[in-house]
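Engineer: Any chance you can model this:
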Amino acid sequence: MSEPRRPRSREGHEPRSREDYARGLPDHHDPTAGIGGAAPAQSALTLRLVLATFGLVVCLGAAVLWLVSDLPVWPAVVLFVLAAVALVDLGVVIRRKRRGEPG
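Structural biologist: Prediction:
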């Protein structure tokens, strides 16, 4: 008999563990590895998290301030949409960090 299989994710791939990310993902080749002593590139998830949080706070604050003024409403709607995009991005980044992706 064969070994039992690990459960597969929605995409049809086996779920990755923290150790998989620590070892490096398969089929990745860095042609500049070992040249010049440069550190390997890292994902910028933490930076993306900070920028999305900043965008969410700024867009929400500006939209609320815009609504309390006597100015047209459509710019506030645009700011609320941008805040929603930042909120979705926050969710994606947090999900990826909880999965154990570096960065």
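Engineer: From here on, just use CA atoms for contacts and neighbour counts.
Structural biologist: OK.
Engineer: Could you look up the SS state of residue 81?
Structural biologist: For residue 81, the assignment made with DSSP: H, G, I helix; E, B strand; the rest coil gives helix.
Engineer: Tell me how many other residues crowd it.
Structural biologist: Look at residue 81: counted by other CA atoms under 10 Å, it has 15 neighbours.
Engineer: repeat for the one 3 residues further on
Structural biologist: Burial of residue 84, expressed as a neighbour count using other CA under 10 Å, amounts to 16.
Engineer: Let's see this one next, to set against the first:
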Amino acid sequence: MSQNDPERGREPVPRARSGAFGRRHPRTGTEPMTAQSPLGLRLLLSGVFLPLFAGAAAFFAVWAAQAVPGENPARGPLVIAAAVCAVLALLAAADVAVVVRRLRRERGAVPSGR
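Structural biologist: As a prediction, the model looks like this:
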């Protein structure tokens, strides 16, 4: 990170304000004031499914590339399966990035760039 990084030296942000803009609406539910999102579980699940979906996308793409006309399953459904798995892998990667950013922001940890 550079010396002019705006995140450097900031105080940890409480989870109640850890969204992009903090709490958007007043609390209306009966959940406790200290309720927290299970960021650790989200990180674990995204970390497990990211390589799983990426591997499945590669597997279906290779299978579709080697498909011979008249073979069952046909090439079309294999390409669709590869595309769906690729989209799910991208969503898992985005979730990992969001969760890591929120955890760093809450803990006030700034990774060193040296």
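Engineer: mind checking how far the most centrally placed residue in structure 1 is from residue 56 of structure 1?
Structural biologist: Closest to where the C-alpha atoms of structure 1 average out (CA atoms, centre = their mean) is residue 93, at 2.8 Å. Relative to residue 56 of structure 1, residue 93 of structure 1 is positioned 14 Å away (CA to CA, to the nearest Å).
Engineer: Same question for residue 95 of structure 1.
Structural biologist: Relative to residue 56 of structure 1, residue 95 of structure 1 is positioned 17 Å away (criterion: CA to CA).
Engineer: Give me the more crowded residue out of those two.
Structural biologist: Of the pair residue 95 of structure 1 and residue 56, residue 56 is the one with more neighbours under other CA under 10 Å, namely 23 against 12.
Engineer: Now check the more buried one against structure 2: what is it aligned to?
Structural biologist: With TM-score structural alignment as the criterion, residue 56 of structure 1 lines up with residue 50 in structure 2.
Engineer: Specify the local secondary structure of residue 12 of structure 2.
Structural biologist: Per three-state DSSP, residue 12 of structure 2 ends up coil.
Engineer: Tally up the residues packed near it, please.
Structural biologist: Residues lying near residue 12 of structure 2 (other CA under 10 Å) number 14.
Engineer: cool, and residue 45 of structure 2?
Structural biologist: Using other CA under 10 Å, residue 45 of structure 2 has 14 other residues around it.
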